[in-house]
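> give the three-dimensional model of this entry:
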Amino acid sequence: MIRAIRGATTVNDNDEREIIDETKRLLTEMIRQNDVHAEDVVSILISMTDDLNATFPAKALRHFDGWTYVPVMCMREINVPHALPKCIRVMMTVHTKRSQQDIHHIYLRDAVQLRPDLQLTKKSDI
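As a prediction, the model looks like this:
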């Protein structure tokens, strides 16, 4: 079965190191909480809001052993008035045996407000 795993986070500044580090943190949690292996990944789409342009957030994947051949694409998020600023969003499409309700979508930092309905009832150690 092919499923999509969503995730989002925010950064404080339009800074290359912070964007890469926070994207890495988000991807790590998406992978860990959904037991994803590189061979299971169809593709990863990463978007950033208009106020972020210091780097490509896909560079974060270079820190993961065995993820060299995973297709990843970066893009600009739609510039909607009053949208959450400095936000990085990820959609990871994977092969999995999990049902939709067993997928753990990960929202960190200020991005938790995007989908409070998907927050785990128990806080994880993120």
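> for the rest of this, base every contact and every neighbour count on C-alpha atoms.
Fine.
> in the protein, which residue is most central in space?
In the chain, the centroid-proximal residue (CA atoms, centre = their mean) is Val90; its distance is 3.4 Å.
> one more, so I can put them side by side:
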Amino acid sequence: MTRGVRGATTIENNEAKEIIEHTRTLVLEMAEKNHIQPEDVSHAFISVTKGVDAAFPAKALREIDGWKYVPVMCMQEIDVPGSLPKCIRIMMVVNTDAQQKEIEHTFQREAVKLRPDLLERKDS
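Predicted structure coming up:
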């Protein structure tokens, strides 16, 4: 079965090194929390908000051991007034036996504001 695993983080500065670093940290935590191996990943979409354009966040995945061949696509997020600035979001589609409620979505830095409901303990 395939499942979507969400993740998001923010950057402080529109700098290539920072974009790559925070994307890498996010992907590694998403993989660790959900026991994901690169071979489990069908593909990943990465979106960025306006003003995050100093680097392709996908580069971070290609630099992680074993992740070189995971298909990744970057795109611009819809520019909604009042939305969280300097945000990088990932939707990773993985092959897993986990139930939907067992997926642990990952939100780092200022992105914890996006979906506090997904960060709460799952009781059902």
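> now do the strands in the first structure.
All strands of the first structure, identified by DSSP state E, fall at 2-10, 41-48, 72-76, 87-95, 106-107.
> please work out which of these is packed deepest.
The highest average neighbour count among these, using mean count of other CA atoms under 10 Å, belongs to strand 106-107 at a mean of 26.
> can you put the strands of the first structure in a markdown table and add distance to Glu29 of the first structure?
Listed next are those as a markdown table, based on distance: least, CA to CA, whole Å:
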| stretch | distance to Glu29 of the first structure |
| --- | --- |
| strand 2-10 | 9 |
| strand 41-48 | 14 |
| strand 72-76 | 17 |
| strand 87-95 | 12 |
| strand 106-107 | 7 |
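> what is the neighbour count of Thr25 of the second structure?
By other CA atoms under 10 Å, 14 other residues sit near Thr25 of the second structure.
> quick one: it from Ala44 of the second structure, how far?
Distance of Thr25 of the second structure to Ala44 of the second structure, given as CA to CA, to the nearest Å: 15 Å.
> the helices in the first structure, which residues?
16-34 (DSSP state H).
> enumerate every residue touching the residue lying closest to Pro71 of the second structure once chain neighbours are set aside.
Once flanking residues are discounted, Pro71 of the second structure sits nearest to His43: 4.9 Å by CA to CA, 6 or more residues apart in numbering. Residues near His43 of the second structure by CA atoms under 8 Å, 6 or more residues apart in numbering: Val70, Pro71, Val72, Met92, Val93, Val94.
> just the closest of the residues you listed to Gly4 of the second structure, please.
Val93 (4.6 Å; CA to CA).
> right, and the strands of the first structure - which one's nearest Met30 of the first structure?
Nearest to Met30 of the first structure, of all the strands of the first structure, is strand 106-107, at 6.1 Å by CA to CA.
> tell me how far that closest one is from the chain's mean position?
7 Å (CA atoms, centre = their mean, to the nearest Å).
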